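*Asks:* below is the structure, and that's it, no one-letter string:
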């Protein structure tokens, strides 16, 4: 029998809440963190809205020596990791360093740090470029800084699969726990809200150009025109269930199933891979569609992508066969942080018996979804499916479920 792998801690830095409690309270109440970009002047760009983490002052949470060597994204990740470990009741001095690892996802690395150093290079010369540029921009930097800060020397790594990455990283953490690691810090925290990162996102052609935060991001709506990007995410403490129980840890739920696929070449005429990812995750969990109480949707807000997702959900569950929610309408799409934040929300749904809402969306009937709208829905949630897709064809699906006490 495969080792049961569970989540014992959650750390969140999100546009609608700094910390898990603030995020979850705002999400249940339908409060959005989307607004005009504040981190730089976006007035000259076609897209001007973002989900930015509120009230985050890095020096309130981290030692001063870390500030000059880290990107804003990494500071958010370090704090999320601290909070997740505290939430899990992990006392680092009681753990062997090789029993703990870190596996995170990244979509771009520390873009803002890299931009600042490139500007120094262009304007002042190479002698003014920070030595920390050698790693502060890198995809693996969050993994590296978290592992160094907490003395974690077990299996570690980084997964780069755009917005599917948050699930792929947690799945890799589950693999490492099944191989013998006791604890892995996993998930994704991202952030590229700077001119260099912004133009890269605009170039993809999927960002909403609306200036109204209340109507800019409308997945599964007839007037959907793209998504709003954001920063932040969630980190989870992933453990062996037996070890977690032995130390008396509180368990949010089990990582029960996972599947990933890659879409076929455009124009090939072959079916998109999302349904196969969902079917694989259900089979891995030993569950059927009838066992799933809610689906946390990827919610691209790009009509052709929404159609693919709705078709996959309906093929598995039947039209309006399962409640579907997209709380990322309150945060924006957080790239590698998006799916791990949805996973955190799914685990909190299991704990509290409530499905968070999708806000500011009038869904089109043609999608055939039972979308939970505007206010939370009370429900017994024993198992949840989280869907994530990355730019270029990545598809991932994960099942989390309640653990019997």
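*Replies:* Now that the structure is in, tell me what you want to look at. Keep in mind it's a predicted model, so treat the numbers as computed, not measured. Numbering: from 1, shown residues only.

*Asks:* contacts and neighbour counts: CA atoms only from here.
*Replies:* Will do.

*Asks:* what ranges does the stretch 201-350 of the chain have for its helices?
*Replies:* Per DSSP state H, counting those that start in this stretch, the stretch 201-350 of the chain has helices spanning 241-246, 274-285, 303-317, 338-352. These are given in chain order.

*Asks:* and the second one, how far out from the chain's middle?
*Replies:* Using C-alpha atoms, centre = their mean, to the nearest Å, the distance from the centre of helix 274-285 to the centre of the chain it belongs to is 19 Å.

*Asks:* where exactly do the strands run in the stretch 151-300 of the chain?
*Replies:* Taking DSSP state E, counting those that start in this stretch as the criterion, the stretch 151-300 of the chain carries its strands at 157-159, 183-190, 232-240, 253-262, 294-296.

*Asks:* what's the most buried one of these?
*Replies:* Here the criterion is mean neighbour count by mean count of other C-alpha atoms under 10 Å, and of the strands of the stretch 151-300 of the chain the winner is strand 183-190, at a mean of 33.

*Asks:* now the angle from that one to strand 232-240?
*Replies:* Computed with axes from the mean of the first three to the mean of the last three C-alpha atoms, to 10 degrees, the direction of strand 183-190 lies at 170 degrees from that of strand 232-240.

*Asks:* alongside the first one, take a look at this:
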């Protein structure tokens, strides 16, 4: 992972502003961007018992599960045998993001378009099914697609093939933090000459073995009550609820968006940074505060400019305390609204930060902050202004998104409203910098 510090980008980067023109969402509380956003503002949760387990209260494991998704309703039949559920979700989110942006890949240079996604779990369901065939029926029954359908890069590869995007493409694996690393890398691709990147993250790993793997990580809440299982910054915090889904964004240069007369711009990916925590036992502080400061410096904003922080929200007492301390250190006591709408979806690994970024961009559009649900007993002494229970109407021009992965990964991203974007290059109509 690269540590990105302010001032390291070439001067030419200022002429290649990375703007978001399309959003596609697949989430436990809504399929499609507007359906998910409306449910999020209503405080509707997608956390529910794992299928095929006991449904008695307090007994069934909980996940953020996407109900009612039928891949055959959205994708060609030829793709179904060669893809895991996670890749099908990613392909649909990508289709929706492109439709939202109005971009037509067939009309754009194929080597000017890339795909950069984050994925931390791969195609669990697909590979476990095929391994079961190997054990019980023999190798002749194993699908030839097992050679790649399980792999972390399958989402990037299948999206690239589907849309003829042959430019620089990558997958980033850093658990939760990777969801922001993908967006930061997409901006880097644009600065190096790309025109459009499909980027973000989608996860799904909830076949029976996948559920066991999540639990074995040691950070999953054992509560079986959906409204008391995932409680970041609450006295009852005892771990998170894992979930599936995420978001894919269309990110392109402002010049490219203007040239094709894009209908709208949600905002700019203006700042990004990533750091590592010090090794265990070190007296040095965690790296989250430093990461946030680097991202803000990269975006050219100060703490006073930031209108909202989308928290990582680990829901483990020590990690919550560290995040609250970092936010207070930067912004002062109760100095900025903080929210964690992921309490309605669960933590989506690499898909979660992309979904938080989508929420930040829609908060910019609609001047409203989504709530953190179910947190009824905030931990005393953690002086953060947590948006709880209900949405909060606030004009949002600068949003900071935080993410942490296992083993010390920290990432931060800053998005700006269109009216806060850097000056557009010569020849770029001002209209592309504003919503329609």
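*Replies:* That came in fine, so what should we check first? Fair warning: this is a prediction, and the values are worked out from it, not measured in the lab.

*Asks:* circling back to that earlier point, now the strands of the stretch 151-300 of the first structure as a markdown table including distance to residue 221 of the first structure?
*Replies:* Written out in a markdown table, the entries for those read as follows (distance: least, C-alpha to C-alpha, whole Å):
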| stretch | distance to residue 221 of the first structure |
| --- | --- |
| strand 157-159 | 31 |
| strand 183-190 | 27 |
| strand 232-240 | 25 |
| strand 253-262 | 26 |
| strand 294-296 | 16 |
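
*Asks:* and of those strands, who's closest to residue 328 of the first structure?
*Replies:* Distance to residue 328 of the first structure, taken as C-alpha to C-alpha, is lowest for strand 294-296 among these, at 9.3 Å.

*Asks:* which position in the first structure pairs with residue 384 of the second structure?
*Replies:* With TM-score structural alignment as the matching criterion, the partner of residue 384 of the second structure in the first structure is residue 369.

*Asks:* wouldn't that match be in contact with residue 310 here?
*Replies:* Yes. Here residue 369 of the first structure lies in contact with residue 310, judged by C-alpha atoms under 8 Å, at a distance of 7.0 Å.

*Asks:* before we move on, back to that, so which of the helices of the stretch 201-350 of the first structure comes closest to residue 127 of the first structure?
*Replies:* Go through these one by one with C-alpha to C-alpha and the one that ends up closest to residue 127 of the first structure is helix 338-352, at 37.3 Å.

*Asks:* same for the following helix or strand past the closest one, what does it pack against?
*Replies:* Next in sequence after helix 338-352 of the first structure, counting helices and strands by DSSP states H and E, comes strand 354-355. Judged by 3 or more C-alpha pairs under 8 Å, 6 or more residues apart in numbering; DSSP states H and E, the packing partners of strand 354-355 of the first structure are strand 377-378.

*Asks:* so after the strand it packs on, what's the next helix or strand?
*Replies:* strand 383-390.

*Asks:* the second structure: matching residues for that following strand?
*Replies:* Here strand 383-390 of the first structure aligns to the second structure at residues 398-405, judged by TM-score structural alignment.

*Asks:* cool, stretch 107-118 of the first structure as well?
*Replies:* Counterpart in the second structure of stretch 107-118 of the first structure, with TM-score structural alignment as the criterion, is residues 120-131.

*Asks:* format the helices of the stretch 201-350 of the first structure as TSV; extra columns: distance to residue 258 of the first structure and mean neighbour count.
*Replies:* Converted to TSV, the helices of the stretch 201-350 of the first structure look like this (distance: least, C-alpha to C-alpha, whole Å; neighbours: other C-alpha atoms under 10 Å):
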stretch	distance to residue 258 of the first structure	mean neighbour count
helix 241-246	17	15
helix 274-285	4	22
helix 303-317	15	18
helix 338-352	12	26
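
*Asks:* could those go into TSV alongside distance to residue 105 of the first structure?
*Replies:* Shown next, in TSV, are the helices of the stretch 201-350 of the first structure (distance: least, C-alpha to C-alpha, whole Å):
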stretch	distance to residue 105 of the first structure
helix 241-246	23
helix 274-285	19
helix 303-317	22
helix 338-352	9
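
*Asks:* neighbouring contacts of the match of stretch 107-118 of the first structure?
*Replies:* Contacts of stretch 120-131 of the second structure with the rest of the structure, by C-alpha atoms under 8 Å, 6 or more residues apart in numbering, involve 83-87, 142-143, 146, 149-154, 173-176, 178, 203-207, 209-210, 349-350.

*Asks:* of these, which belong to helices?
*Replies:* Using DSSP state H, the members of the contacts of stretch 120-131 of the second structure that fall within helices are 85, 86, 87, 146, 149, 154, 178, 209, 210.

*Asks:* so what does the first one match up with in the first structure?
*Replies:* For residue 85 of the second structure, the equivalent position in the first structure is taken to be residue 72, counting by TM-score structural alignment.

*Asks:* what about the nearest residue to the match of residue 384 of the second structure once chain neighbours are set aside, how many neighbours?
*Replies:* Setting aside the residues directly before and after it, residue 369 of the first structure is nearest to residue 320 in space (C-alpha to C-alpha, 6 or more residues apart in numbering), at 4.7 Å. Residues contacting residue 320 of the first structure under the criterion other C-alpha atoms under 10 Å number 15.

*Asks:* from residue 377 of the first structure, how far out is residue 320 of the first structure?
*Replies:* Taking C-alpha to C-alpha, to the nearest Å as the criterion, residue 320 of the first structure is separated from residue 377 of the first structure by 15 Å.

*Asks:* swap in residue 224 of the first structure?
*Replies:* 24 Å.

*Asks:* of the two, which one has the most company?
*Replies:* Looking at residue 224 of the first structure and residue 377 with other C-alpha under 10 Å, you find the greater number of neighbours at residue 224, namely 22 against 15.

*Asks:* show me what that one lines up with in the second structure.
*Replies:* In the superposition onto the second structure, residue 224 of the first structure corresponds to residue 237 when matched by TM-score structural alignment.

*Asks:* isn't its match right next to residue 313, touching?
*Replies:* No. Proximity of residue 237 of the second structure to residue 313 does not meet the contact threshold set by C-alpha under 8 Å, at 10.1 Å.
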